[in-house]
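In: kindly return the folded structure for what I paste below:
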Amino acid sequence: MNGFRWQPEATDGAARAGHLHTAHGVVATPTFMPVGTAGTVKAMTMDSVRSTGAGIVLGNTYHLMLRPGAERVQALGGLHRFMDWPGPILTDSGGFQVMSLGALRKLDSDGVTFQSHIDGSRHRLTPERSTEIQHMLDATITMCFDECPALPAETDAIAASMRLSMRWAARSREAFVARDGYAQYGIVQGGTEPQLRAESVRALTDIGFEGYAIGGLAVGEGQALMFQTLDGTVPLMPADKPRYLMGVGTPDDLLGSVMRGIDMFDCVMPTRSGRTARAYTGFGTLNLRNARHALDPRPLEAGCPCPACTRHSRAYLHHLFRADEILGPMLLTWHNLTYYQRVMQGIRTAILETRLGAHAIELRAGWAAGDPPP
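Out: Got it, this is the predicted structure:
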């Protein structure tokens, strides 16, 4: 069964452009996946998500197993039908969310017992159960169950956590039900320790997955250390498989990571920022609650095709947020996701034309320049 594959198209330095072939369609890479944690990209219809240019979205095992329940989603035809997204869906295994529960969870060598943050009910996730839930959801790309330790941490603790994750990866792979066009990704762990990251890559490639992710970054270590970790990790990963950096990040994080060989990303930043009046643009970020926008008739960003920019003024967007109108978060989320997809498309085009270095300089100069005066 070879329906799932990453097909390379062009390179520019370490950066790669290609196509991800899946059971639910083909996705151009590098790609950014909007986060649809609980079966919805917050404040967006799926038609509006499609209009941004997104080709693949993310769902989450932890949230969907608690509400509405994987069995219910399966009975209703799977997550694609349930949320009206016929394209590819990647599901996070739930490991990061469970580990974020702190005192509400108890870890052992077999898995994790935890209390729901919703109603306090007790649940258990193991590599086998996480994989089973993702199968019931009909995830196009399943993630292996892992532990993601908080940083900073002692090297011995990071090593123990990584090795537990590698044992869980083997069990996740054993539980995975292979189907044509579907995939499972292994997750490289090891904090910011080069030797532990290398050990993790070796363990995962020995198991064998259709793709490989890098987890445990963007957890407070800072961009410089994140990029340093990528510099030491990505070259060790299989060159013929897709590479996914989990939970990252700002537009500049995406740019720098693509330049280091990453193909896939997800992050809540564009949607969360859209709900809090923060706009991403080619000239940096704007706070639409700021009083300076109250009388500004200009579009948020000239040339952007989203409805926030083509149909409304900054003054109107400012009014919506000041009045706590739900339309404000909706329009700004639409804009932010559109901007992220424009950034990724621009990067991809620059790779295809072998001019990524010059394009990166242009992007960063724009972000640094700030909002042009009226």
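In: okay, CA-based contacts and neighbour counts for the rest of this
Out: Noted.
In: for this structure, which helix is longest?
Out: helix 327-352 (DSSP state H).
In: any idea of the angle the next helix or strand after that one forms with helix 327-352?
Out: Per DSSP states H and E, helix 327-352 leads on to helix 356-369 as the next helix or strand towards the C-terminus. On the basis of axes from the mean of the first three to the mean of the last three C-alpha atoms, to 10 degrees, helix 356-369 is oriented at 150 degrees to helix 327-352.
In: compare with the first, here's sequence two:
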Amino acid sequence: MAEKIFSINHSDASCGARTGTLVLPHGTVSTPVFMPVGTNATVKALTREDLAEIGFEIILSNTYHLYLRPGTEVIGAAGSLHRFMNWDRNILTDSGGFQVFSLPQFRKITDAGVRFRSHIDGSYHELTPEKVVEIQTTLNSDIQMQLDVCSDWGIDEKSARKALDTTDLWLGRAKRAWDEAAEKGYRGKLFAIVQGNFYRNLRTRSAETVIEADTPGIAIGGLSVGEPYDVFREYLAFTAALLPREKPRYVMGIGTPEYILDAIEQGIDMFDCVFPTRTGRNGHVFTRRGTFALKKAENRLDFGPIDAECQCKVCRQYSRAYLRHLFKTQEILCSMLASYHNLYFLHDLVLHARNAIEQDGFADFKKSFLSRYKEKEA
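Out: Sure thing, here's the model as predicted:
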């Protein structure tokens, strides 16, 4: 039986939401938790001090990108990804499967693995389930993901089944490779991934395979890949209900309040997305009444904060007018401040969600938050 790394602290009486504690090699993580994405061993536009100041206990980085640049030789020589980027808290690394999936003209998938061309220099590479485990072991990831096949929204059932067959095959091989690494002293945890596209029978089959593999945690893949919002909600709820209650659940690639709160309501413990920092760099910011663009002319003489209720240092020290000026003049500081605010906003949202769960009031909290969040920004 897999090592127990997760404990449920409280289950909300009003829905499936729960709070918990995840025990990992670089410290405990309180859940639910949003994880900032640091694709290239950095969360874009933020320092490690910024991330620690906000309160993040775990961040995400990307196996595909780090494998290509700077390469495992460099990170291995540094001792670990943690030492390389000077981050002493937890790191989850994805398998690189989604990045390969997003470059269809450069890759070929077989049962053996995936052969692809680098988006950097066109060189050919091959990733197998075993090699992906090896790479993430060199990175010393606290949580590593199995190599999987992510499939498009709208594909037919035959194609979805073929992708799932490969993912299932790769899971068994990844599990064996991870077991061997653990026997040699590696302490990171492997998460299997539920796939199956948008077919209930395939999702059910995938969940059964993942449960049988008995990895320390489970991820729900293949969501937020272009499907309508109501389809996302339907398949999130359906898949979550198939999973064992005692293991941590992770939904990949969600980073807006609506999606995060939906996930928490279904008992999801972990989620990540590039959205808050990517939109921050493009001058879009979160507020409790929705998002807005800093570049809008209406902000030119607005000397109030991004969000009057936000306690982050950006809202305490800088005005909308100033941030608009930075954006219009293409100053790097705009990306830094907007990204900081957006990550603080989501971290704060999850903290309030945890408090609501502890008081058996998450359903009311979600309803109240979203009723304001969807209001038109004045």
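In: for the two chains, what TM-score is obtained?
Out: Put the two chains on top of each other and the TM-score (TM-score structural alignment, normalised by the length of structure 1) is 0.97; 372 aligned residues with a C-alpha RMSD of 1.3 Å.
In: now the longest helix of structure 1: which residue numbers in structure 2?
Out: Aligned by TM-score structural alignment, helix 327-352 of structure 1 corresponds to residues 333-358 of structure 2.
In: mean offset of that stretch relative to structure 1 (after superposition)
Out: Following the fit onto structure 1, the mean deviation recorded for stretch 333-358 of structure 2 is 0.4 Å by mean C-alpha distance after the TM-score superposition for structure 1.
In: how far away from the center of its chain is that stretch?
Out: 15 Å (C-alpha atoms, centre = their mean, to the nearest Å).
In: ends of stretch 114-122 of structure 1, what's the gap?
Out: End-to-end distance for stretch 114-122 of structure 1, by C-alpha to C-alpha, to the nearest Å: 6 Å.
In: how about it: buried residues?
Out: For stretch 114-122 of structure 1, a neighbour-count test (16 or more other C-alpha atoms under 10 Å) marks 114-116 as buried.
In: name the nearest of those residues relative to residue 241 of structure 1.
Out: Among these, residue 114 lies closest to residue 241 of structure 1 (C-alpha to C-alpha), at 33.6 Å.
In: please identify the helix or strand for that closest one.
Out: Short version, using DSSP H and E: residue 114 of structure 1 is in strand 112-115.
In: please enumerate the helices of the stretch 1-150 of structure 2.
Out: Secondary structure of the stretch 1-150 of structure 2, counting by DSSP state H, counting those that start in this stretch: helices at 48-54, 63-68, 72-78, 81-85, 97-101, 129-139.
In: residues in structure 1 aligned with the fourth one?
Out: Read it as helix 81-85 of structure 2. Using TM-score structural alignment, helix 81-85 of structure 2 pairs with 79-83 in structure 1.
In: now the corresponding residue of structure 1 for residue 158 of structure 2, what's its secondary structure?
Out: For residue 158 of structure 2, the aligned position in structure 1 is occupied by residue 156, per TM-score structural alignment. With DSSP: H, G, I helix; E, B strand; the rest coil as the basis, residue 156 of structure 1 sits in helix.
In: what does the one 3 residues further on give?
Out: Following three-state DSSP, we place residue 159 of structure 1 in the helix state.
In: that one against residue 194, yeah?
Out: No. Counting by C-alpha atoms under 8 Å, residue 159 of structure 1 does not reach residue 194; the two are 11.2 Å apart.
In: neighbour count winner among the two?
Out: residue 159 (21 against 16; other C-alpha atoms under 10 Å).
In: contact partners for that one?
Out: 190, 196 (C-alpha atoms under 8 Å, 6 or more residues apart in numbering).
In: mind listing what's buried in the match of helix 327-352 of structure 1?
Out: Using 16+ other C-alpha under 10 Å as the burial criterion, the residues of stretch 333-358 of structure 2 that qualify are 334-351, 353-354, 356-358.
In: on that earlier part again, contacts for the match of helix 81-85 of structure 2, please.
Out: By C-alpha under 8 Å, 6+ apart, the residues outside stretch 79-83 of structure 1 that reach it are 39-40, 46, 73, 76, 85-87, 89, 137-139.
In: how about those residues in TSV, adding distance to residue 273 of structure 1?
Out: Output for the contacts of stretch 79-83 of structure 1, formatted as TSV (distance: C-alpha to C-alpha, whole Å):
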residue	distance to residue 273 of structure 1
39	19
40	16
46	19
73	29
76	32
85	23
86	26
87	25
89	23
137	28
138	29
139	27
